[in-house]
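Peer 1: Predicted model, plus sequence, below.
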Amino acid sequence: MSRRATSTGTATSTNILPRRKISLRARLRRDWPLLAMVSPAVILLIVFAYVPMAGNVIAWQSYSPYIGIPDSPPVGWSNFQRVFANPQFWDATFNTLTITAFQLVFFFPIPVILALLLNSVLTPWIRTSIQSIVYLPHFFSWVLVVTIFQQTLGGAGLLNRVLRDAGIAPFEVMTNPDTFLMLVTVQGVWKDAGWGMIIFLAALSTIDPTQYEAAAMDGANRWRRIWSITLPAIRPTIILLLILRLGDSLTVGFEQLILQRGAVGQGAAEVLDTYVYYQGVIGGDWSYAAAAGLIKGLVSLVLVLGANKLAHVFGEAGVYQREKR
């Protein structure tokens, strides 16, 4: 009995021994093909994303491109004070948050619904055809997307021509500020819902089919199987994409909005990105625009950290997960 206890204790103590850490040199020797493969992307990211961040120092200067950053006089926090005191900045912030909230409610669930519907199609060629058709607009530029909507819903577009031929008064969508919020959401759904659907279809493909078979044998109908098996399986993907969407929430589509800003007016289409563009690039107030951009980036960072922390509360990994000690 004592011998068995001794052997059991020895096995238990052996199993709980800490795992030997691999040195950095050994990891580099082991993973160098993977590092070489991703190095071009990392270099591009550093050169075009991280190195330009050093230029944000102009937010604390009275910057002029004619004298450069070293000779521009420092002004402290005065540019940030100007940003917070400008009502146009708050109007752009309000428009940005309104469009973001509207798209989170009406746009974000659509790829999930499309993936669930398409996943229930049993015929492979029908599923592939629908997937290709829905995914195709993702490759269109915003110039082409806005042009298509203009030719369809504009004053001289197809819809209004049909209404005129039928004796019905036409209505204007592309230049109406009251319908602009719905318009940009519909454009986003038409262009990018297929891309999100592909991601959720990939997550659905990892579900074991025997779980559906077992649930069906237990009497669960289709909606019960979706609620109890499908949605819990793709919940980590939904939460991850939601966190990324919140981090990108203050960037609601620069190209899409600047192309239509002149048609609906500044009051409806001015968001933070277009505001920074017109203040800095067009107006020449580079320091003010840099300060506004930094405020936007800080708020986006807070949203990502807060959403990621909330994901940890619900037991999901999120974008990153702190190592347990």
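Peer 2: Cool, the structure landed. Numbers count the residues shown, from 1 in each chain.
Peer 1: Every contact and neighbour count from this point should use C-alpha atoms.
Peer 2: OK.
Peer 1: what packs against the top helix by length along the chain?
Peer 2: For the chain, the longest helix by residue count, based on DSSP state H, is helix 286-313. Packing contacts for helix 286-313, counted by 3 or more C-alpha pairs under 8 Å, 6 or more residues apart in numbering; DSSP states H and E, involve helix 78-85, helix 231-247, helix 272-277.
Peer 1: Please compare the first structure with the one that follows:
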Amino acid sequence: MEPTQNVTEFILLGLCHNEMLQPVCFVFFVLLYIATVLGNLLIIVTVKNSQYLKSPMYFFLSYLSFVDMCFSSVTAPKLIADFFVERKTISFDGCIAQLFVVHFFGCTEIFLLTVMAYDRYIAICKPLHYTTIMTGCVCGSLVMASWVGGFLHSIAQTFLIIQLPFCGPNKIDHYFCDVHPLLKLACTDTYLVGVMVIVNSGMISLICFVVLVVSYVIILVSLRTRSSEGRRKALSTCTSHVAVVIIFFGPLIFMYLRPSTTFSEDKMVTVFYTIITPLLNPLIYTLRNEEVKNAMRKLWTLVSSKHCISH
């Protein structure tokens, strides 16, 4: 007989169980979240208002910043609020919604990073055809394809979980609703679903990571024929992209390209790609990019001058 669905809410065990450390964790993650939102918002505003950042690379960067801001906002506020709540609950529907949105923005970011690598490949390996290939229509279509790909992935991932029966226990050893902790609570054999999760999440991460590595290897090989100045500028841009790719994809591959088991390290690894990486992205792209830094200075000067005039 198939077990009935009688779980109406889940209890999140959270990230920190030490009551003495919870206020410290609260302050730490509040500061991280504020920095993440402000950092990514600054990039979006800078790209939108700067006449010098109109290339496809910055068009994609502004969308990456938007996705990072949303991705972090799915988990961080709930994590922060739960530090001072003894019973950390989330409704069944809320849990499924969180699962959907986390994977939607996470997978969209994977595809956006892949699109950005393609943009760099065209810019460096086919510079004479760059403007004719990377038109506004093409860039918009690539961003739209990233959103659609993220949506389809997330729908599939959510369907795999939502059709499972949950009859108790209802304690999730995590700080948000994710696939592996939920599979652990299902009242049925989840081996086949676990395999499908690997195919859906793990293989997307791995394939995109391999595509990214291959594209950057091709770019590096092509740079041998460039002038030292051109090589330096291209390397600076590509190094930023490679750093983001490694930081983001490493934890993802560890989490999803494996059997449906949970490890004690999972929570810290997940913190890295859901909270730390969205903060690091704006830092990496601004600190290593003179054009973005100059545009930010000019935007700050413009805002300051308008503020002085108004007073």
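Peer 2: In hand now; what should we look at? Treat the numbers as computed from the prediction; the structure is a model and nothing was measured.
Peer 1: TM-score for the pair, please.
Peer 2: Here the TM-score for the pair of chains, by TM-score structural alignment, normalised by the length of structure 2, is 0.29; 136 aligned residues with a C-alpha RMSD of 5.7 Å.
Peer 1: picking that back up, of the helices and strands packed on helix 286-313 of structure 1, flag the one that's most buried.
Peer 2: With neighbours defined as mean count of other C-alpha atoms under 10 Å, those peak in mean count at helix 272-277, which reaches a mean of 23.
Peer 1: Run through who's touching that helix.
Peer 2: Residues outside helix 272-277 of structure 1 that contact it (C-alpha atoms under 8 Å, 6 or more residues apart in numbering): 89, 92-93, 96, 250-251, 254, 257-258, 289-290, 292-293, 296.
Peer 1: With stretch 119-139 of structure 2 instead?
Peer 2: With C-alpha under 8 Å, 6+ apart as the test, stretch 119-139 of structure 2 has contacts from 56-57, 60, 215-216, 218-219, 222-223, 234, 238.
Peer 1: So for it, what gets flagged as buried?
Peer 2: Buried residues in stretch 119-139 of structure 2, defined by neighbour count with 16 or more other C-alpha atoms under 10 Å: 119-125, 130, 133-134, 139.
Peer 1: Closest to Lys306 of structure 2 out of these?
Peer 2: For the buried residues of stretch 119-139 of structure 2, the minimum distance to Lys306 of structure 2 (C-alpha to C-alpha) is 33.2 Å, reached by Cys139.
Peer 1: Might you calculate how far the helix or strand hosting the closest one sits from the centre of the chain?
Peer 2: Assigned by DSSP states H and E, Cys139 of structure 2 falls within helix 136-162. Distance of helix 136-162 of structure 2 from the chain centroid (C-alpha atoms, centre = their mean, to the nearest Å) equals 14 Å.
Peer 1: Packing partners of the next helix or strand after that helix?
Peer 2: Next helix or strand after helix 136-162 of structure 2 toward the C-terminus (DSSP H and E): strand 171-172. Secondary-structure packing of strand 171-172 of structure 2 (3+ C-alpha pairs under 8 Å, 6+ apart): strand 9-12, helix 179-185.
Peer 1: May I see the buried residues of the helix holding Cys139 of structure 2?
Peer 2: Residues of helix 136-162 of structure 2 classed as buried by neighbour count (16+ other C-alpha under 10 Å): 139, 142-143, 145-158, 160-161.
Peer 1: do you know how far Ser13 of structure 1 is from Arg235 of structure 1?
Peer 2: Using C-alpha to C-alpha, to the nearest Å, Ser13 of structure 1 is found at 37 Å from Arg235 of structure 1.
Peer 1: Likewise for Glu213 of structure 1?
Peer 2: 21 Å.
Peer 1: Same question for Trp286 of structure 1.
Peer 2: Where Arg235 of structure 1 is concerned, Trp286 of structure 1 sits at a distance of 42 Å (C-alpha to C-alpha).
Peer 1: same check, this time on Asp273 of structure 1
Peer 2: With C-alpha to C-alpha as the criterion, Asp273 of structure 1 and Arg235 of structure 1 are 31 Å apart.
Peer 1: likewise Ile69 of structure 1?
Peer 2: The separation that Ile69 of structure 1 has from Arg235 of structure 1, given C-alpha to C-alpha, amounts to 47 Å.
Peer 1: cool, Gln187 of structure 1 as well?
Peer 2: Taken as C-alpha to C-alpha, the span from Gln187 of structure 1 to Arg235 of structure 1 is 26 Å.
Peer 1: Quick check: Leu181 of structure 1 touching Ile99?
Peer 2: Yes: Leu181 of structure 1 is within contact range of Ile99, at 6.4 Å (criterion: C-alpha atoms under 8 Å).
Peer 1: Please identify which of the two sits among more neighbours.
Peer 2: Taking neighbours as other C-alpha atoms under 10 Å, Leu181 of structure 1 and Ile99 compare with Ile99 leading, 21 against 18.
Peer 1: helix, strand or coil for the more buried one?
Peer 2: The local conformation at Ile99 of structure 1, judged by DSSP: H, G, I helix; E, B strand; the rest coil, is helix.
Peer 1: correct me, but it touches Phe180?
Peer 2: No: when contacts are counted by C-alpha under 8 Å, Ile99 of structure 1 is not listed as touching Phe180 (9.7 Å).
Peer 1: Return the closest of the contacts of stretch 119-139 of structure 2 with respect to Leu38 of structure 2.
Peer 2: Phe60 (18.3 Å).
Peer 1: what's the nearest residue to the closest one if we skip its chain neighbours?
Peer 2: In this structure, Phe60 of structure 2 finds its nearest non-sequential neighbour in Met116, 6.6 Å apart by C-alpha to C-alpha, 6 or more residues apart in numbering.
Peer 1: and that neighbour, what element?
Peer 2: With secondary structure defined by DSSP H and E, Met116 of structure 2 is part of helix 92-125.
Peer 1: Now do that helix against helix 136-162, angle only.
Peer 2: 150 degrees (axes from the mean of the first three to the mean of the last three C-alpha atoms, to 10 degrees).
Peer 1: which helices and strands does the host helix or strand of Pro77 of structure 2 pack with?
Peer 2: Using DSSP H and E, Pro77 of structure 2 falls within helix 56-82. On a contact count with 3+ C-alpha pairs under 8 Å, 6+ apart, helix 56-82 of structure 2 meets helix 22-49, helix 92-125, helix 136-162, helix 277-287.
Peer 1: Buried residues, that helix. List them.
Peer 2: Applying 16+ other C-alpha under 10 Å to helix 56-82 of structure 2 flags 56-76, 79-80, 82 as buried.
Peer 1: cool, stretch 95-108 of structure 2 as well?
Peer 2: Those would be 95-96, 98-108, for stretch 95-108 of structure 2 by 16+ other C-alpha under 10 Å.
Peer 1: With respect to Phe28 of structure 2, which of these is nearest?
Peer 2: Nearest to Phe28 of structure 2 among the buried residues of stretch 95-108 of structure 2: Val102, at 21.6 Å, using C-alpha to C-alpha.
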